[in-house]
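In: Okay, here's the prediction I keep looking at, along with the sequence it came from:
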Amino acid sequence: MTTIWTPELRAFRDDVRAFCEENLPADIRLKVLAGVPLTRPDHMRWQDILAGKGWLVGFWPRAYGGCDWSAAETYVFQEETTSSGAPWLLPFGVNYVGPVIYTYGSTDQKAEHLPGITSNEVFWCQGYSEPNAGSDLAGLKTRAVRDGEYYIVNGTKIWTTMAHWADWIFCLVRTDAAAVPQRGISFLLIDLRTRGVTIQPIKSIEGDSHLNQVFFEDVRVPARNLVGEENKGWTYAKFLLGHERVLSAEVGKARRYLRRIKRLAARNGKNNSPRLKDRLSRFEVDLLALEQTTLRVLGAILAGEARGHEASVLKIRGSAILQQISDFAVDVLGTEALSYDPEWLRENAGMPLEEIESMGVVSEALYTRAPTIWGGSNEIQRNILAKHALGL
């Protein structure tokens, strides 16, 4: 198997670490380490810094503004920035719709949409799930009916992350109701400022409103915003989900969470607890195994041997381990966790880390209920592995 740890890759890892140390704003890093929900300006400020360095879309081809990073460099960048306390690199434009557009989009679509992503000037969100079609995307009902040079869109999307901050949404829409479900879907780009679009925030379990329901009522979308061919959207959707799942191991974030547990335990006088040491050791072993699995997948990608379903393993294990670590952090807090107040957390975001960290631990533990659901629930991922890896 191809090894990814070349001297060049190790040097790149050191460069990423040094860049984060020198350029990640202290106030943003504090919020991330404390578990305080970030604002749109927080995300955009960090992504502006990355864009200035040329690293916002590093894995994109140079022809479209990227650095031609390998899969290994992309992995190292994600893990090192996350581990350092940098915000989640919002994936909707960079990792999702951008690659769809430069792979399947028209020349005009590339010229119109890619520069706004590389410069961090246009904010995207993802319109896949619907009230009765979450992981089962083939069951979506949002309709797009052709009317001359437009599509008329009616329906709704739900659990739409950060739609209230977004400028554009990329949607799966049904363009042929008579076709087999997967074959009647198209991939459409919609300006959220268009008349007939309504965005309704949804408060999630940790008390934040990063989720939304988006309603479309007779929304007129130019036909030129159709990506690829009509009724071929399922192909583009699977391509996008592959990008989503291969980045879902999140080893860097999990390691950051483990460092937090050690800080909390030391502060609460629990750092010599045999139970704590046992659990931390088990988590470390799990993360080493997950990292090695990720590296094997990347090695297969680099060697051209990956078959496509391997990312499901990373999604299942990465999301489950993150949940287990965040749950254990709440256990370490003990009764401190009972005082959770999301409003207090937001209002006191600038306080020293040790004074707000306990509240942030609970916030993130609640938020991490989601990773086993988004990007195709873990139950769906197990079905994918059963069919494509085990032949069941």
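Out: Received, thanks.

In: can we go C-alpha only for contacts and neighbour counts from here?
Out: Fine.

In: How many residues are close by residue 40?
Out: If you count neighbours by other C-alpha atoms under 10 Å, residue 40 ends up with 13.

In: what sits against it?
Out: By C-alpha atoms under 8 Å, 6 or more residues apart in numbering, the contact list for residue 40 reads residue 165.

In: so how far is stretch 38-50 off the chain centroid?
Out: 15 Å (C-alpha atoms, centre = their mean, to the nearest Å).

In: and it, which residues are buried?
Out: Neighbour-count burial for stretch 38-50, counted by 16 or more other C-alpha atoms under 10 Å, picks out 38, 42-44, 46-50.

In: can you check stretch 364-378 too?
Out: Across stretch 364-378, burial judged by 16+ other C-alpha under 10 Å covers 364-369, 371-378.

In: can you give me the helices in the stretch 101-250 of the chain?
Out: Taking DSSP state H, counting those that start in this stretch as the test, the helices found in the stretch 101-250 of the chain are 107-118, 233-246.

In: Comparing those, which comes out most buried?
Out: helix 233-246 (a mean of 19; mean count of other C-alpha atoms under 10 Å).

In: who touches the residue lying closest to residue 143 once chain neighbours are set aside in this structure?
Out: Nearest residue to residue 143, sequence neighbours excluded (C-alpha to C-alpha, 6 or more residues apart in numbering): residue 174, at 4.8 Å. By C-alpha under 8 Å, 6+ apart, the contact list for residue 174 reads 140-144, 184-186, 231.

In: could you dump the helices of the stretch 101-250 of the chain to JSON lines with distance to residue 190?
Out: Below are these laid out as JSON lines (distance: least, C-alpha to C-alpha, whole Å):
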{"stretch": "helix 107-118", "distance to residue 190": "12"}
{"stretch": "helix 233-246", "distance to residue 190": "15"}
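
In: sorry, back to before: with secondary structure and distance to residue 223 as extra columns, can I get the buried residues of stretch 364-378 in JSON lines?
Out: Listed next are these as JSON lines, based on DSSP: H, G, I helix; E, B strand; the rest coil; distance: C-alpha to C-alpha, whole Å:
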{"residue": "364", "secondary structure": "helix", "distance to residue 223": "41"}
{"residue": "365", "secondary structure": "helix", "distance to residue 223": "43"}
{"residue": "366", "secondary structure": "helix", "distance to residue 223": "41"}
{"residue": "367", "secondary structure": "helix", "distance to residue 223": "37"}
{"residue": "368", "secondary structure": "coil", "distance to residue 223": "38"}
{"residue": "369", "secondary structure": "coil", "distance to residue 223": "38"}
{"residue": "371", "secondary structure": "coil", "distance to residue 223": "34"}
{"residue": "372", "secondary structure": "coil", "distance to residue 223": "35"}
{"residue": "373", "secondary structure": "coil", "distance to residue 223": "32"}
{"residue": "374", "secondary structure": "coil", "distance to residue 223": "29"}
{"residue": "375", "secondary structure": "coil", "distance to residue 223": "27"}
{"residue": "376", "secondary structure": "coil", "distance to residue 223": "28"}
{"residue": "377", "secondary structure": "coil", "distance to residue 223": "32"}
{"residue": "378", "secondary structure": "helix", "distance to residue 223": "35"}
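
In: The structure to be compared is supplied as follows:
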Amino acid sequence: MNMDLSPEDLAFRDEVRAFLAAHLPERLREGARNTPSVFVEPDIGDEWHRLLHARGWVAYNWPAEDGGTGWDPVKRYLFEKECALADAPALSVLGLKLIGPVLCRYGTPAQKARFLPPILDASEKWCQGYSEPGAGSDLASLKTRAVRQGDRYVINGSKIWTTHAHYADWMFCLVRTDPDAKPQAGISFLLVPMKQPGITIRPIVTHAGDHEVNQVFLDNAETLVEHRVGEEGQGWEIAKYLLENERGGSCAAPRLLADIEGLKRVAESEPSGTNGPLGAQDSLRRRLARLELEALALETTELRILADLAQGRRPGPQTSLVKLVAANIRQAIDELAVDLFGPLGLQLPPERPLYGNSAPEPVGSREAQLAMPAYLNGRAWTIFGGTNEVQKGIIAKQVLGL
């Protein structure tokens, strides 16, 4: 793949930079910098979403005919990289990068007309109903049951680790519609309204102090048959397509590289306590250099995947490689930050958010205050979207042929 940017690509990059300089407020940049978790709070995430929607750039991985930008892989990469460098808040993946592309590919015209516009303008939020107690890594063993009764399904079961269910209007949900079929063959993909009497949401507060995830109980919850995506029994196929997008449908490397640069800047100003800044220590410089090289290699792989997507080819099992490597680099960055700040990096304030007028005062710098919350929240990187062990199994079987 030709890695040189064309004059058109360079002009686009400059256009994105100019837009970010003019329209990304400092309060959103500050909020993004001081968010230790994967998902940003709606107060900054929604505002940034709407600013991008007004510019026509929010659904940058959707086809143009469905309301997206229709950008090629290079433009998508450049956009994500410039947003990362500018400290833009991360957009919620649940609507834009997970269910959105599924509807673009598998949805009926009526489903697209109903659900895509509210994703674009952020008037409806989504959550993902995949994992269950006892059916996380072994997703095919899920037990949540949906029984068709006339024009609707009645659903009973529970989902766990459901990110932002407490904000969501809809859940895209894997359910078992045929208990007698083979595990994967009996699963269907439903869109379920969250604001109904049959749904109870129980918050789960993580060790980091963040309320991102929940357990959701479905007790005779209902959804219309017209809200089933694909046919009955096609849910496993759709779920795999969605997971490929989750694991490799965007670029993690630009954000990782931006965070590594941030650590470099801190290391150059943080005193070592012996002689000069921490950045002068050979051991720290080696760790930073290794992380940067690994992130650059990941970036190249992500660009190859985006090129495959542009040619209409599904990325396949190489997305598992991206997910595995990105998760390990993310955790290594967080570990290095805790080591960098020493005792000041051990503080764990329970308040959220860690930005704005109500943020708790840090002990030392704000960067030091973020180190431990980010480290603890980042332990989930090797779990969500498929654990490291699941990714290694996919790579061994489908890539290495073992």
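Out: Sure, I can see it. Note that this is a predicted model, so its numbers are computed, not measured.

In: Next, the TM-score between them, please.
Out: The TM-score (TM-score structural alignment, normalised by the length of structure 1) is 0.94; 392 aligned residues with a C-alpha RMSD of 2.1 Å.

In: ok, back up a step: I'd like to know which of the buried residues of stretch 364-378 of structure 1 is nearest to residue 22 of structure 1.
Out: The nearest member of these to residue 22 of structure 1, counting by C-alpha to C-alpha, is residue 364 at 26.1 Å.

In: Determine the number of other residues adjacent to residue 267 of structure 1.
Out: Residues near residue 267 of structure 1, counting by other C-alpha under 10 Å: 12.

In: try residue 201 of structure 1
Out: 19.

In: Next one: it from residue 47 of structure 1, what distance?
Out: 24 Å (C-alpha to C-alpha, to the nearest Å).

In: Compare the contacts of residue 174 of structure 1 and tell me which is most surrounded.
Out: Busiest of the contacts of residue 174 of structure 1 [other C-alpha under 10 Å] is residue 185, holding 33 neighbours.

In: got the contact list for that one?
Out: Residue 185 of structure 1 neighbours (C-alpha under 8 Å, 6+ apart): 138, 172-176, 230-234.

In: same question, residue 168 of structure 1
Out: 122-125, 189-192.

In: Leaving out the residues flanking it, which one is nearest to residue 375 of structure 2?
Out: Nearest to residue 375 of structure 2 is residue 334, by C-alpha to C-alpha, 6+ apart, at 4.9 Å.

In: doesn't residue 378 make contact with the one you found?
Out: Yes. Under the criterion of C-alpha atoms under 8 Å, residue 334 of structure 2 makes contact with residue 378 at 7.2 Å.

In: Grab the longest strand from structure 2 for me.
Out: Ranked by residue count and defined by DSSP state E, the top strand of structure 2 is strand 213-224.

In: buried sites along that strand?
Out: Within strand 213-224 of structure 2, the residues that count as buried by 16+ other C-alpha under 10 Å are 213-218, 220-224.

In: same check, this time on stretch 56-71 of structure 2
Out: In stretch 56-71 of structure 2, counting by 16+ other C-alpha under 10 Å, buried: 57-63, 66-71.

In: start and end residues in structure 1 for that stretch, please.
Out: Here stretch 56-71 of structure 2 aligns to structure 1 at residues 54-69, judged by TM-score structural alignment.

In: ok, and what's touching the matching stretch?
Out: By C-alpha under 8 Å, 6+ apart, stretch 54-69 of structure 1 touches 47, 50-51, 70-71, 73-74, 94, 99, 102, 114-115, 118.

In: let's go with 7 Å and repeat that
Out: Outside stretch 54-69 of structure 1, the residues that touch it by C-alpha atoms under 7 Å, 6 or more residues apart in numbering are 47, 50, 70, 74, 94, 118.

In: Could you export these as JSON lines, including distance to residue 197 of structure 1?
Out: As requested, the contacts of stretch 54-69 of structure 1 are exported to JSON lines (distance: C-alpha to C-alpha, whole Å):
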{"residue": "47", "distance to residue 197 of structure 1": "27"}
{"residue": "50", "distance to residue 197 of structure 1": "31"}
{"residue": "70", "distance to residue 197 of structure 1": "38"}
{"residue": "74", "distance to residue 197 of structure 1": "35"}
{"residue": "94", "distance to residue 197 of structure 1": "24"}
{"residue": "118", "distance to residue 197 of structure 1": "26"}
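
In: Mind picking the two most distant members of these?
Out: 47 and 70 (20.4 Å).

In: The longest strand of structure 2 vs structure 1, average distance?
Out: In the superposition with structure 1, the average deviation recorded for strand 213-224 of structure 2 is 0.8 Å (mean C-alpha distance after the TM-score superposition for structure 1).

In: ok so, going back, among the helices of the stretch 101-250 of structure 1, which is nearest residue 344 of structure 1?
Out: helix 233-246 (32.7 Å).

In: Over in structure 2, find the residue span that closest one aligns onto.
Out: Counting by TM-score structural alignment, helix 233-246 of structure 1 corresponds to 235-248 in structure 2.

In: Which part of structure 1 matches the longest strand of structure 2?
Out: Using TM-score structural alignment, strand 213-224 of structure 2 pairs with 211-222 in structure 1.

In: same deal with stretch 119-139 of structure 2?
Out: Using TM-score structural alignment, stretch 119-139 of structure 2 corresponds to residues 117-137 of structure 1.

In: what sits up against the matching stretch?
Out: For stretch 117-137 of structure 1, using C-alpha under 7 Å, 6+ apart, the contacting residues are 47-48, 51, 56-57, 65, 92-94, 116, 139-140, 156-163, 166-172, 376-377.

In: If we go by neighbour counts, what in it is buried?
Out: 117-120, 123-130, 134-135, 137.
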